[in-house]
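> Please work out how this folds:
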Amino acid sequence: MNIKTIPTQPFADQKPGTSGLRKKVPVFQQPNYLENFVQAIFDSLESYQGQTLVVGGDGRYYNRQAIQIILKMAAANGFGRVLVGRGGILSTPAASCVIRKNQAFGGIILSASHNPGGPTEDFGIKYNIGNGGPAPEKVTEAIFAQSKSISSYKLLEAPDVDLDKVGSFKLGEMAVEVIDSVNDYAQLMESLFDFDRIRELLTNGHFRMCMDSMHAVTGPYAHRLFEQRLGAPLGTVMNGEPLEDFGRGHPDPNLVYAHDLVELLFGKDAPDFGAASDGDGDRNMILGRHFFVTPSDSLAVLAANATLA
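Next comes the predicted model:
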């Protein structure tokens, strides 16, 4: 396996915000476009050689291809280990959890949040620092500065990694661990919330809920947590399979785009509780039977009860 140094030229439009760099898929598919930005991330960092990087995304179109490029570039640039979610799947909150639990140097998350996915739709990439949070302005400005002066990037010539098989692999000198996308996050949730009490509620026969994952990243998490760990009936999770185009939907949890859930909660014999989440799983909408709770209000409820965790 050889490390190649590939000449390139800067792109003028690679200024990231706190949500990273977002463009249409065909823009990212331009020769060297993604590679330039990833190399700019690495070139803006210090003392990462031999360290751990976390990689994953929301499953949208181009997620898998981008991850393979990032893995080979991370190996070529000297990272010691990469943790990547099975199938390339890691919600933004789960990626933060994995970064912190494993004391990783940082993480690269592939998502365009609530924007549509597909061959001509949106794609995004963002860097999270070692505390699990998004890169601050000082870091994003350094990335942008590197993107404007880049002249080459490094890439390991190697076969693709099987992202669907949990296990350890080698890319040159770098270890790649394909991890279960849900385990660490599920353990964190169990440490924060009283799962026994929630299980009692969901299995008492008097309370029904519905979770709409909108064919985005939270499907595997919702299936594991609600239906497997907490005993909710199968079928509690709607649209729970992550799809590259989100089932031709728009993974924005609001009254317009989460219409399947809204119709259910405002219909006859409605469940007691409903929720929907966005593309990368860091925003939600909460519904009760025949009423709507705004996302800001649901956050306020969580904050007001934070001392109970």
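> use CA for all of it now, contacts and neighbours both
OK.
> Now do the contacts for the residue most central in space within the chain.
Nearest to the mean C-alpha position of the chain, by C-alpha atoms, centre = their mean, lies Ser91 at 3.0 Å. Neighbouring residues of Ser91 by C-alpha atoms under 8 Å, 6 or more residues apart in numbering: Gly56, Gly57, Asp58, Val217, Thr218, Asp280, Gly281, Asp282.
> and if you look at Val54?
So Val54 contacts Val82, Leu83, Val84, Ala95, Val98, Ile99, Ala104, Gly106, Gly107, Ile108 (C-alpha under 8 Å, 6+ apart).
> Neighbours of the second one, how many?
Okay, so that is Leu83. Residue neighbour count, defined by other C-alpha atoms under 10 Å, stands at 25 for Leu83.
> and this one, so I can compare the two:
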Amino acid sequence: MKSHRFDPAILREYDVRGEVGRQLGIADAEALGRGFATVLREAGGSTVVVGRDGRVSSPGLEEALVGGLRAGGVDVVRIGLGPTPMLYFAEASMEQVQGGIQVTGSHNPADHNGFKIVFGGRPFCGEDLRELGRRAALGDWSAGQGGCEEVQILGTYVERLLSALHGLDPDALASLRIGWDAGNGAAGPALERLIENLPGEHLALYTHVDGTFPHHHPDPTVEANLADLKALVAAKSLDFGVAFDGDGDRIVVVDARGRVLWGDQLLMILAEDLLLRSPGSTVIADVKASQVLFDRVTALGGRAVMGKTGHSLIKSEMKRIGAPLGGEMTGHLMFADDWYGFDDALYAALRLIAATRRLGKSVTQLRDAMTEPFNTPELRLPVADARKFSVVEEVAARLAQSGAKVITIDGVRVSTPDGWWLLRASNTQDAVTLRAESASEAGLARLLALADAQLAQSGVSRG
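Model (predicted):
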């Protein structure tokens, strides 16, 4: 391979992702390996750890990726099938490696796949990925013949996960009754090993890895995909239920009454627990998160910071300012106090268990205590990739001219006496996303009317 041109649509802001056979294939995996090996060697590195999820296309893509890395002159440690956080853990804990790549389509449909990359404990994303694209087009790659070894790390990873419960009363943990839904994703084997070692009663759904996702789509942020977990929690009168996405880096929770706790609501619980033990800590949440979260962190004496949407961007900002906790509404939750600063749904679930015991309240009681605003889910409005950023820029310009109160760190978040609404260009889809929140139903309707009026001026409708 002398050079390679990636489909520009697959080099996303946070990772590499596309439809297999149309946008993404074996040659892309090999070229990605060659490019990353070159960057790693230029920085003085020599070894990369590689993992994969359970998609049908993942073994072939992994094989090509490893071939590209070795041809670029770096050694490869293969850890095999597992969740993306296990790859992050391996990169953070194995002294001989300086970077890591997970072959995964995350929460996307079964015919999609991609790569999540970490370099020196930091996300490798955005401009880093675009640089790989430029190098590939020029064939600007190092050459060599790297070695390869296989390492089993699942047991070590699960043992480290369990440290989240150290110091808690075993009797209090023994009363736990929890449901789990791995969704046939890559977290299944780790979940099985984990619950074997957890006190209490644990009922698990779909831990068998199946890249066709036969039971439901691997995205727990779509509430319809939680139907089986809700039914399990209700039928067995469980304390709560936990759902993971296809590669185990996102978490959604269902309480005993069947209510969903999204990422920003889970952050409220985790922040309260953190701030009791580390007063004044900084908590970062993305621009899509509820204002209730930011207000709650402030009320608890913490420093609430609003950041850009994107798991890679939140992790980078946490490192930059030294925040011990961060997350997104979509369920990426990151811990940097007693963990490594990356998003891990399995670890987040254990931290939630620990928080309920330290706070002395169940998940349902903590959910009962939350302010209940009127808000929309994340509404995705189809807009061509070439047009979506322009739409947001046009809306932002008109709002600035009108003197509206806006935050523009990621799209445009508009505050009014009724609450707020947000418009931003999706970094993963041909769409703009809209979300709004108010203290009243009438206020929410007025916010959406304002957003609709702005969108109409740019030729976009909610339909």
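> Next one: the residue nearest to the centre of the first structure relative to Gln49 of the first structure, how far apart?
Going from Ser91 of the first structure to Gln49 of the first structure by C-alpha to C-alpha, to the nearest Å gives 26 Å.
> Show me where the first structure has its helices.
Secondary structure of the first structure by DSSP state H: the helices cover 25-28, 33-44, 63-76, 92-101, 137-149, 183-192, 195-203, 219-222, 259-265, 295-304.
> The ones you listed: which one's closest to Ile3 of the first structure?
helix 63-76 (5.7 Å; C-alpha to C-alpha).
> residues making contact with the closest one?
Residues contacting helix 63-76 of the first structure (C-alpha under 8 Å, 6+ apart): 3-4, 34-35, 38-39, 55-57, 82, 87-88, 110, 154-158, 160-161, 171-174.
> In strands, which of those appear?
Judged by DSSP state E, these include 3-4, 55-57, 82, 87-88, 110, 154-156, 171, 174 as members of strands.
> which of those count as buried?
Neighbour-count burial (16 or more other C-alpha atoms under 10 Å) applied to those gives 3, 55-57, 82, 87-88, 110, 154-156, 171, 174.
> Could you verify my assumption that Lys154 of the first structure touches Asp43?
No - using C-alpha atoms under 8 Å, Lys154 of the first structure makes no contact with Asp43, being 10.7 Å away.
> what sits in contact with each of these two?
With contacts taken as C-alpha under 8 Å, 6+ apart, Lys154 of the first structure and Asp43 have no neighbour in common.
> mind listing what the closest residue to Pro7 of the first structure other than its chain neighbours touches?
Leaving aside its sequence neighbours, Pro7 of the first structure sits nearest to Ser152 (C-alpha to C-alpha, 6 or more residues apart in numbering; 4.2 Å). Applying C-alpha under 8 Å, 6+ apart to Ser152 of the first structure gives the contacts Thr5, Ile6, Pro7, Thr8, Gln9, Asn36.
> which ones are touching the first one?
Pointing back at Thr5 of the first structure there. By C-alpha under 8 Å, 6+ apart, the contact list for Thr5 of the first structure reads Ser152, Tyr153, Lys154, Leu155.
> Is there a neighbour count for whichever residue in the second structure pairs up with Gly219 of the first structure? I'd like the number.
In the second structure, Gly219 of the first structure lines up with Gly188, judged by TM-score structural alignment. Number of residues near Gly188 of the second structure (other C-alpha under 10 Å) recorded here: 28.
> Return the residues in contact with the residue nearest to Ala104 of the first structure when sequence neighbours are not counted.
Counting by C-alpha to C-alpha, 6+ apart, Ala104 of the first structure lies nearest to Thr52, which is 4.7 Å off, once chain neighbours are set aside. Contact partners of Thr52 of the first structure, counting by C-alpha under 8 Å, 6+ apart, are Phe79, Gly80, Arg81, Val82, Leu83, Gln103, Ala104, Phe105, Gly106.
> Tell me, how many residues neighbour the second one?
Translated: Gly80 of the first structure. Neighbour tally, Gly80 of the first structure, other C-alpha under 10 Å: 18.
> how close does it sit to Thr52 of the first structure?
6 Å.
> Name all residues that make contact with the residue lying closest to Gly133 of the first structure once chain neighbours are set aside.
Excluding the flanking residues, the one nearest Gly133 of the first structure by C-alpha to C-alpha, 6+ apart is Ser96, at 6.5 Å. Shown here is Ser96 of the first structure, whose contacts under the criterion C-alpha under 8 Å, 6+ apart are Gly107, Asn128, Asn131, Gly132, Gly133.
> Leu261 of the first structure contacts Phe273, doesn't it?
No - counting by C-alpha under 8 Å, Leu261 of the first structure stays clear of Phe273, with 10.3 Å between them.
> Now do the shared contacts for the two.
Counting by C-alpha under 8 Å, 6+ apart, the common neighbours of Leu261 of the first structure and Phe273 are Cys210.
> More neighbours: which of those two?
Neighbours per residue (other C-alpha under 10 Å) separate Leu261 of the first structure from Phe273, with Leu261 holding more: 23 against 17.
> Distance of that one relative to Arg289 of the first structure?
Here Leu261 of the first structure is placed at a distance of 11 Å from Arg289 of the first structure (C-alpha to C-alpha).
> Overlap in contacts, those two.
Common contacts of Leu261 of the first structure and Arg289, defined by C-alpha under 8 Å, 6+ apart, comprise Gly274.
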